[in-house]
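Peer 1: Predicted model and sequence below, questions to follow.
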Amino acid sequence: MAKPNMVFRARSRRRSFNVGLKTRSRSTGVYLADTFSVTPVLHLSLSARWNRTELRLRDQIGTALTGDHAYARLNLGAGMAWNVTDDATAYAAYAENNRAPTPAELSCADPQTLCRFPNAFLSDPPLDDVVARTWETGVRGRTGTVAWSGALFRTDLADDIIFISAGPIMGSGYFANVGDTRREGVELDLSRETGPVRWFASYGYVRATYQTAFQIQAPDNPAADANGEISVRPGDRIPGQPLHSLKLGADWDVAAPLTVGLDLQLSSSRYLRGDEANLTKPLSGFAVAGVHASWRRGPVELWLRVSNLFDAEYETFGIYGDADELGFDDPRFLSPGAPRSLLIGLRAKL
């Protein structure tokens, strides 16, 4: 289990990434749940689930990857639903869940022997399973032709596992339990169907943060210290996770066989992997629009979709790497979003 102010270091040396690994996993679960109606409008639920996961790893080249691991836990849950009116319900819930490390994570968890994620695994030290505790409360209902819902949530993860980029080769590093992390936020949904027109709007605010302080190697991050390390503090945002996201869409039945529609996806900025301490400029947010249409005649449907209608240029992921190795100056390696695309298809129900 990771402790506050842990320091994660790795050897910065090259090595072969040849791998031969055979794995087997077995999961067993026992689940009990029941709902009690305290009054005609108030309902309580209780649940319990016992999970056990067994992982067997056998190295096909040497012995470094060979190991057996077992994880077991009892997860509890409770909830309440209150029918405020015939068209509105308020609810609150608490739930626990656990996730056992995957064979890939277990086989890539030694900071002294880096692996190349996700293509190679080198070493087999144990990792703790991740335990999530989630609180959620919200309301949902319908007003006339409008359906709506809103929710507040918080998920605290103990012994969360992340991939720590380290070493001289881009994409190399190791998995580690880094302590506690948190995801908390708001989800809002609105939709309406009136005659031939249907539309929806969905907004999400998710703040994903580290809750445990630690130091890791990030030699390619220009804001790292003289030792090539960065210090992560509680409250720093987890890379790759945008704060805000918004989805909008609408469909219009123009005529009996023809339907046309449009959609819009917006996402705010996100930090690059290798900048867990949020020291450098994040990736910019983006907006992507699309249109679609379908023509139906009996059991046959002809459909068309144009994604990224305006051919926007944007990035969905970024990582810091060794630019000199590839002859570049900028250590930011970015994954571009998909360009404009056109798909045409035919469906038939028989």
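Peer 2: Thanks, I have it.
Peer 1: all contacts plus neighbour counts: C-alpha atoms, from now on.
Peer 2: OK.
Peer 1: Relative to Thr316, how far out is Ser202?
Peer 2: When distance is defined by Cα to Cα, to the nearest Å, Ser202 is 20 Å away from Thr316.
Peer 1: do the same with Ala208
Peer 2: In terms of Cα to Cα, Ala208 sits 17 Å off from Thr316.
Peer 1: neighbour count winner among these two?
Peer 2: Comparing Ala208 with Thr316 by other Cα atoms under 10 Å, the one with more neighbours is Ala208, at 23 against 20.
Peer 1: quick one: the more buried one and Asp156 touch, right?
Peer 2: No: at 9.9 Å, Ala208 and Asp156 do not qualify as touching, with contact defined as Cα atoms under 8 Å.
Peer 1: next one: stretch 224-233 to chain centre, how far?
Peer 2: Relative to its chain's centre, stretch 224-233 lies at 25 Å (Cα atoms, centre = their mean, to the nearest Å).
Peer 1: cool, stretch 141-157 as well?
Peer 2: With Cα atoms, centre = their mean as the basis, stretch 141-157 stands 20 Å off its chain's centre.
Peer 1: do the same with stretch 116-132
Peer 2: Distance of stretch 116-132 from its chain centroid, counting by Cα atoms, centre = their mean, is 17 Å.
Peer 1: this is the comparison structure:
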Amino acid sequence: LSVYASYADANRAPTPAELTCASPAAPCSLAQFFAGDPNLQQVVSHTIEAGLRGQSQPFEGATLSSEIAFFRSTLDNDIAFVNSPIQGRGFFENVGTTLRQGVDINLRLKTDRLLAWLGYSYIDATFQSGFTVSSPNNPAADANGNIQVQKGNHLPGIPANLIKLGTDYKLTEAWTIGGTGVAASGRFLFGDEANLTPKTPAYFVLSLHTSYQLTPNLQLFGLLQNAFNTTYYSFGTFSPTSSVFLAQAPGAANPRSYSPGAPIAGTVGLRLTF
């Protein structure tokens, strides 16, 4: 068993794309040219991490590796892309301090035939400064199309809970089967930095794979991604329902817009190594 801890300070300068689209008076849909927009402050991070690592033999012929890490990272002058009152446009701005803190847990079991792993992450990602931002398509916005972000509101797009797991098993010396899975809790939509509307749905996606070693240099493999054809969403925001006609959804009134994940897909191939 070993114990470790670290502390780090880091900074990053605003990118050219951020600097060329940083004016509320001149929002953009895509930063593609250089202009004299207001300067942005550099982002400064302060990160502390501590944890435990260990290895044991739960039974004969097996090795179990484990790690748990606690982290806390504060970003001063964090930069976010926020909406403009002008439809379809936005701009980058410093939004004060943000905080990301949580825990990572990883387990890995290995035997002669089996390899299995499990990872869990909890992250509490919050704004630590209040500000007002335009979100005209958010149904919870005020009469001016604004929302009030408070200290403690969660950052959009970041699930609080994330689980990744997988396994490989050797049926024979040449043939291996396995699978991987990802589970994530819901996340707040972009444009809802004030956390006024429901999160996206939680999801679990399972993928399967197999391989057969035909020769020392030639392998036949197969992949089945999203094996149960799970419907899930990796991103969410708000979109106008009246200014753009949607032939696929005439009369649409719900501004919540999701980006769907990839559906079921299969791949079979040969892998040649030298």
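Peer 2: Received, thanks. This structure is a prediction, so every number in the text was calculated from the model and none was measured.
Peer 1: just to revisit the earlier point, shared neighbours of Ala208 and Asp156 of the first structure, which are they?
Peer 2: The overlap between the contact sets of Ala208 of the first structure and Asp156 (Cα atoms under 8 Å, 6 or more residues apart in numbering) consists of 181-183.
Peer 1: Looking at those residues, which are in strands?
Peer 2: Among those, DSSP state E puts 181-183 in strands.
Peer 1: which residue packs closest to the corresponding residue of the second structure for Thr143 of the first structure, ignoring adjacent ones?
Peer 2: Applying TM-score structural alignment, one finds that Thr143 of the first structure aligns to Ser56 in the second structure. Nearest non-adjacent residue to Ser56 of the second structure, counting by Cα to Cα, 6 or more residues apart in numbering: Leu64, 5.2 Å away.
Peer 1: next one: Ala323 of the first structure
Peer 2: Residue nearest to Ala323 of the first structure in three dimensions, not counting chain neighbours: Pro331, with 4.8 Å by Cα to Cα, 6+ apart.
Peer 1: do Glu67 of the second structure as well
Peer 2: Arg53 (4.4 Å).
Peer 1: Could you report the distance from the match of Thr143 of the first structure to Ile105 of the second structure?
Peer 2: Taking Cα to Cα, one finds Ser56 of the second structure at 16 Å from Ile105 of the second structure.
Peer 1: if you count what's nearby, which of the two comes out ahead?
Peer 2: The residue with more neighbours, out of Ser56 of the second structure and Ile105, is Ile105; 17 against 12, by other Cα under 10 Å.
Peer 1: could the shared contacts of Ala208 and Asp156 of the first structure go into TSV alongside neighbour count and distance to Asp275 of the first structure?
Peer 2: Converted to TSV, these look like this (neighbours: other Cα atoms under 10 Å; distance: Cα to Cα, whole Å):
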residue	neighbour count	distance to Asp275 of the first structure
Thr181	23	16
Arg182	23	17
Arg183	19	18
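Peer 1: which one of those is nearest Asp251 of the first structure?
Peer 2: Asp251 of the first structure has its nearest neighbour among these in Arg183, at 32.6 Å by Cα to Cα.
Peer 1: which position in the second structure aligns with that closest one?
Peer 2: Checking TM-score structural alignment: Arg183 of the first structure goes with Arg100.
Peer 1: didn't its match look like it was pressed against Tyr122?
Peer 2: No: the pair Arg100 of the second structure / Tyr122 is not scored as a contact, 10.0 Å apart, by Cα under 8 Å.
Peer 1: Look up how far Lys170 of the second structure lies from the residue of the second structure positioned farthest from its centre.
Peer 2: In the second structure, the residue that sits farthest from the middle, by Cα atoms, centre = their mean, is Thr215; the gap is 38.9 Å. Between Thr215 of the second structure and Lys170 of the second structure the computed distance is 16 Å (Cα to Cα).
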